[in-house]
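Visitor: Fold the stuff below for me.
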Amino acid sequence: MKGYWIIFGSDVTDTEAQQEYGRLWAPIAEKYSARLKAPNAQTFIETRDTRRVVIVEFPSYAQAKACYDDPAYQQAMVLALRASSREMIIIEADLG
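Guide: Coordinates of the predicted model:
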């Protein structure tokens, strides 16, 4: 089964931090064969701060966890958390 990060985020409030995160994320994504899978439509029904949903697909749950634990990602994550508020879960599934 595949692994997924599902990220629920607020609006981006620091665009410079978001851009730097994107720059750092690119080689990390390549290393772990991560692919962004943004939903086509988003309807937020029961939420307080979520304005964006991002789904990141990995070939396996183990790779999803390893990517999160990678020191390079941990450094990049600081910028992501500066750019916006977010919550993330890691799941094992086959979302198609």
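Visitor: make it CA atoms for all contacts and neighbour counts henceforth
Guide: Will do.
Visitor: which outside residues touch the longest helix seen in the chain?
Guide: Counting residues, the longest helix found in the chain (DSSP state H) is helix 15-31. Residues from elsewhere that reach helix 15-31 (Cα atoms under 8 Å, 6 or more residues apart in numbering): 12, 35, 67, 72-73, 76-77, 79-80, 82-83.
Visitor: same thing but at 6 Å, please
Guide: 76, 79-80, 83 (Cα atoms under 6 Å, 6 or more residues apart in numbering).
Visitor: how far out from the middle of the chain is it?
Guide: Distance of helix 15-31 from its chain centroid, counting by Cα atoms, centre = their mean, to the nearest Å, is 11 Å.
Visitor: Buried residues in it, which are they?
Guide: Neighbour-count burial for helix 15-31 flags 17-18, 21, 24-25, 28-29 (criterion: 16 or more other Cα atoms under 10 Å).
Visitor: Let's compare: structure for the following, please.
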Amino acid sequence: MARGYWVAHVDINDHETYRKYVEGNGPAFAKFGGRFLVRAGRYEVVEGTTRERNVVVEFPSYEAARACWHSPEYQAVLKYRTAASIADLVIFEGYDGEQPA
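Guide: Down below sits the predicted model:
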């Protein structure tokens, strides 16, 4: 089964409030098997644009990724992120097929 992913690009305008989001989102991610693959590390924009913070969270499935977003646990802390930042977040289904040779 293909995994699910959240890919987010975030500009933060209130770091103190955003910190409440970061400190509170762990239980939702843990409940749905989410784990960070990228969490605001170094990056280089080689084409196009991005925001100041980039995040990739991997889930066991696309369904788990969607369920996490819609869960009461996540929605309870989302208010901190939306109050403190502007974000683009997409939930993707991973690719589990053949790779180019």
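Visitor: circling back to that earlier point, and which of the buried residues of helix 15-31 of the first structure is nearest residue 44 of the first structure?
Guide: Checking the buried residues of helix 15-31 of the first structure against residue 44 of the first structure with Cα to Cα, the nearest one is residue 18 at 22.5 Å.
Visitor: In space, what's closest to the counterpart of residue 60 of the first structure in the second structure - neighbours in sequence excluded?
Guide: The alignment partner of residue 60 of the first structure in the second structure, by TM-score structural alignment, is residue 61. Excluding its sequence neighbours, the residue lying closest to residue 61 of the second structure (Cα to Cα, 6 or more residues apart in numbering) is residue 3, at 4.0 Å.
Visitor: okay, now the one you found: neighbour count?
Guide: Using other Cα atoms under 10 Å, residue 3 of the second structure is surrounded by 17 other residues.
Visitor: Next: residue 49 of the second structure.
Guide: Residue 49 of the second structure, neighbours per other Cα under 10 Å, totals 8.
Visitor: Would you mind putting the contacts of helix 15-31 of the first structure into TSV with distance to residue 45 of the first structure, neighbour count and secondary structure alongside?
Guide: As requested, the contacts of helix 15-31 of the first structure are arranged in TSV below (distance: Cα to Cα, whole Å; neighbours: other Cα atoms under 10 Å; DSSP: H, G, I helix; E, B strand; the rest coil):
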residue	distance to residue 45 of the first structure	neighbour count	secondary structure
76	30	20	helix
79	28	19	helix
80	24	23	helix
83	24	22	helix
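Visitor: Using a markdown table, please lay out the residues you listed together with distance to residue 41 of the first structure.
Guide: Formatted as a markdown table, these follow (distance: Cα to Cα, whole Å):
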| residue | distance to residue 41 of the first structure |
| --- | --- |
| 76 | 27 |
| 79 | 26 |
| 80 | 23 |
| 83 | 23 |
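Visitor: Residue 50 of the first structure: which of the residues you listed is nearest?
Guide: Using Cα to Cα, residue 83 comes nearest to residue 50 of the first structure of the contacts of helix 15-31 of the first structure, at 13.8 Å.
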